[in-house]
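Enquirer: next comes the sequence, and after it the predicted model I'd like to discuss.
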Amino acid sequence: METGRVINKRYLLQRLIQQGSASSVYQGVDQVLQRAVAIKVVPAEQIPVYRAAIRATAQFSHPNIIGLYDLIVEPDVLYVVQEYVEGDTFETLLQSHLTPYYVADLGMQICQALLYATTSPRKVCHGDLTPASILRDRSGQIRVNNFALSTDMYYFSNWSIVGGNNSIISDPEIPLGQMSDGRKDDDVRAVGLLMYQLLAGRSSDATVVEPPADGRLRFQRNVPAELCDVIARTAIRQHPQHITTADLLQAELKVILDQLEPPPPPVTIAPAPAYKIDEFSASSKHATSGALRDRNLSEATYNDTRARLAAMQQERDAGTTAADNISMKLAAARPAAYAAPELPARRINLPLLLLIGLVLFILFFVVGYFIAHSLLP
């Protein structure tokens, strides 16, 4: 199959993502909806298996399961158009050296997908839960693919040495994906094997974990004993407390997750500038405390941080109070120091003004009379 080809006048093949024994997977573009898609190219001999799987899972809609978009049938090939998930393959997860907390969380998310698939009216078992079926998207969500497809017999035959009880697949006579107690046990055991591979002792650059030759599980030193026990009970069929269903495994992992809280993110408190003493108000202190709580800090870390914040606030409050007192005293002293002296009020003497006006009128009249007689003979 050549890249650059357009399928059904809509889906452009861009690049090969994965070449498997039963199909090839390409990254493509839906030219109608303008979105990235994953396109499985299925050869003619595998078409009946894929069509049956798609009929069983066409209505699936779950955040931990990769969605199906379209199906294009041609005489000698089948195109399965799926949601494109950008993220990490299981091989990348192995090299990431995940902590026990995140491995337990991964197992819980896979259990949620299995529980959804086996719930009425779906009642579908996975049957091929291998590393190739697991992806982690950029938000940290685990996405499960390849429900109800043919079982990878080579993979499960190799891992049957680990508590397989000489059984590779349960109920081989019933159709692929059809639910039974044995099939549900197979899927849950496959989850245990995946978790073990992520926590097994191995070299730092390993991209694949091989089954131990003696069938004994060997974990890294930092794995809690409780998690080792749960994985062993899941993977080893002959264990007296063997975990056979996804709901039981999910409950066990939930208890472990509650005990293995992830480490809190580092908190850095920058000192406030001296010229902005009033910025650290009571409301901002409460907002900072709320943000710290939202980050899931441990109680000791939170109390220590709150004590430091309270001490900083007391120092700033003290400085602000002293400055406010000085400002108030200066403001009170300014009117006394700079106010102009008050002048006594003056009353107007109306009779005196009238008398002065009359005298001035008589004076101007007399002067005018003498001037007129001296100029006119």
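Expert: Great, that's in hand.

Enquirer: C-alpha from now on. contacts and neighbour counts both.
Expert: OK.

Enquirer: the stretch 251-377 of the chain: helices as residue ranges?
Expert: 282-294, 299-338, 350-375 (DSSP state H, counting those that start in this stretch).

Enquirer: N8: neighbouring residues, count only.
Expert: By other CA atoms under 10 Å, 11 other residues sit near N8.

Enquirer: please apply the same query to P100.
Expert: For P100, using other CA under 10 Å, the count is 22.

Enquirer: here's the one I want to compare it with:
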Amino acid sequence: MPLEGKILGGRYEILRRLGGGGMATVYLAQDQFLQRQVAVKVMNESLSHDRDFVRRFAREAKAAAIMSHSNVVNVYDVGREGSVHYMVMEYMEGASLIDLIEGRGALSEKEAVSVTIQICDGLAHAHEKGIVHRDIKPHNIMSTAGGQFKLGDFGISRLNGASTITQTGFVMGSVHYFSPEQAKGRNISHQSDLYSLGVVLFYMVTGKLPYDGEEAIAIALKHLQEPIPDPRLWKPELSEGLCHVITRSMAKSTDERYQTAEEMKADLERALTGFWQGTQPFAIPPEPEITKYGLSEGESSYSSGSIPSRMKKSGRNASRARRPWQRKRLWFAIGIALLLFIFVVNAIQGAGNDPIEAYRDPVTEQQQADTGDSEGPEEEIQTEEPEPDREKADKKPEEESAQGNPAQPPEEEKPENEGYNWQQDRPSGADNSSFRSFSRSGSGGSYDVQVDVNVPPEQQVRYDVYLSDRNGKQTVSRNNPVQVDGDGQNFTRVSFPVSSDMPDGDGIIKIRLYRIDPGSDSEVDATEYLLEQIGG
């Protein structure tokens, strides 16, 4: 149903349609009370009876409402009129980042770094509020008329938690900007947003996506398995510092990735000012010479797996060009075989063409000389068996096994369930001067936590989540903020959601609570509580 000319909420006059998608349509409207133009996001009427979409729409409004930052699109109001659910937002007069790149092509390094720094500021604010965006892409980065960039569309964000690759039948995030943990359908953290921002930065400076394909599942697998392409294959003039930021933000492991948006921003600022000091993140291969047999000897292969078009060959030459090491290995093997053959022939000739004489055991000859035995008939030499080594026969089985006796069966492997002793990681659950009366509800990796907290107003409360099972102890997430409104004199009851991966078999999931001393940035009053135990 067209809304142009209608007034929502008694104050927002719909002027014209700005754009839309499968979930909502965005209109330009006039706020008659404040006399300013706003953007009104209206849920498509066909979805207004779907509870999941209504919840998702409300979640976006809730996530945006608790934020107030110059690099986050502001949400002014939210309402419902009949079957029409709408959200009133700041009107962004400039183009979206995707429109900018598609219209102009790759951005300059300086411009791309400036945009990324602004989005880092917006993400740092969102993460501080406990919000993971989960859908960072150029389509959700918009600009004002003055060129300021802001992050919007928190429709699939979550507070202090994560989600799987799909929810209510929809992909959570855009596959070209997926983090590896999103592609696995695992619980995600703030670092997933930083990975996606690294992909956006790669796209801004090259005009190309690092991973592409015809099917979504193929692209997701590339995020999981393929190395990070070198952006200098497309833009050789890119600086070392910028390439380092892209490499680290897109690391497959969250341990190797930036831990916070502030950390990523600091490296970007160093790269922008030219004061970068770091290691070379990529090795640029030399220009290979192409001959009629393929690539010349001494060629270097691109670590990214992306071969420029000038190197794409077909047929027999392409196969030979891709495998120069196989030819070298073949000639090496032939050379070794020839040397062995010459050695054997020389040995036989040196023994007077008597193969038995050439391989006669000198120790046996000496024993025969000591006992006065002559050489004896040839049959005796061929059939004589050495006397059993009684010392070796008396050895214990474990000694023979240690010396590689093939007759000794290998040591039986321990069953998988006899691996790491996860019981030793059970938390004490002890209260202290900052935390007490812990309780939780939920199971299966999704929990609602309640705890009494007593901290000064200027201090932050954070928590880590750990998982221990037969495979060892691993970190699920770290430095998650908890919103606390306390006076530092009394305990305040705090509730917040926590998400976690599940143990592989028997194991435990635990939470570690602590507060941060602003003077030293040190952790104070850390304590651990049990979230769930599986088996054991």
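Expert: Looks like it came in fine. If you're wondering where the values come from, they're calculated on a predicted model, not measured in any experiment.

Enquirer: what TM-score do we get after superposing?
Expert: Once the chains are laid over each other, their TM-score by TM-score structural alignment, normalised by the length of the first structure reads 0.58; 241 aligned residues with a CA RMSD of 2.7 Å.

Enquirer: follow-up on the earlier one: can I get the helices of the stretch 251-377 of the first structure in JSON lines with distance to L78 of the first structure and mean neighbour count?
Expert: Conversion of the helices of the stretch 251-377 of the first structure to JSON lines gives the following (distance: least, CA to CA, whole Å; neighbours: other CA atoms under 10 Å):
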{"stretch": "helix 282-294", "distance to L78 of the first structure": "48", "mean neighbour count": "13"}
{"stretch": "helix 299-338", "distance to L78 of the first structure": "56", "mean neighbour count": "12"}
{"stretch": "helix 350-375", "distance to L78 of the first structure": "119", "mean neighbour count": "10"}
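
Enquirer: redo those helices as TSV? Include distance to S157 of the first structure.
Expert: Shown next, in TSV, are the helices of the stretch 251-377 of the first structure (distance: least, CA to CA, whole Å):
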stretch	distance to S157 of the first structure
helix 282-294	46
helix 299-338	48
helix 350-375	128
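
Enquirer: of those helices, which is nearest Q238 of the first structure?
Expert: Among the helices of the stretch 251-377 of the first structure, the nearest to Q238 of the first structure by CA to CA is helix 299-338 (41.8 Å).

Enquirer: other SSEs contacting the closest one?
Expert: Here helix 299-338 of the first structure touches helix 282-294, going by 3 or more CA pairs under 8 Å, 6 or more residues apart in numbering; DSSP states H and E.

Enquirer: in a strand, Q474 of the second structure, correct?
Expert: Yes: according to DSSP: H, G, I helix; E, B strand; the rest coil, Q474 of the second structure belongs to a strand.

Enquirer: now S157 of the second structure: closest residue in space, sequence neighbours ignored.
Expert: H133 (4.4 Å; CA to CA, 6 or more residues apart in numbering).

Enquirer: hmm, I was thinking of G173 of the second structure
Expert: D135 (4.4 Å).

Enquirer: got the contact list for that neighbour?
Expert: Taking CA atoms under 8 Å, 6 or more residues apart in numbering, we find D135 of the second structure in contact with F154, I156, S157, M172, G173, S174, Y177, D193, S196.

Enquirer: what about the aligned partner of L199 of the first structure in the second structure, how many neighbours?
Expert: When the second structure is aligned by TM-score structural alignment, the residue opposite L199 of the first structure is V205. V205 of the second structure has 24 neighbours, counted by other CA under 10 Å.

Enquirer: the one 5 residues further on too?
Expert: Neighbours of P210 of the second structure under the rule other CA under 10 Å: 23.

Enquirer: residue contacts, D99 of the second structure?
Expert: Residues near D99 of the second structure by CA under 8 Å, 6+ apart: H139.
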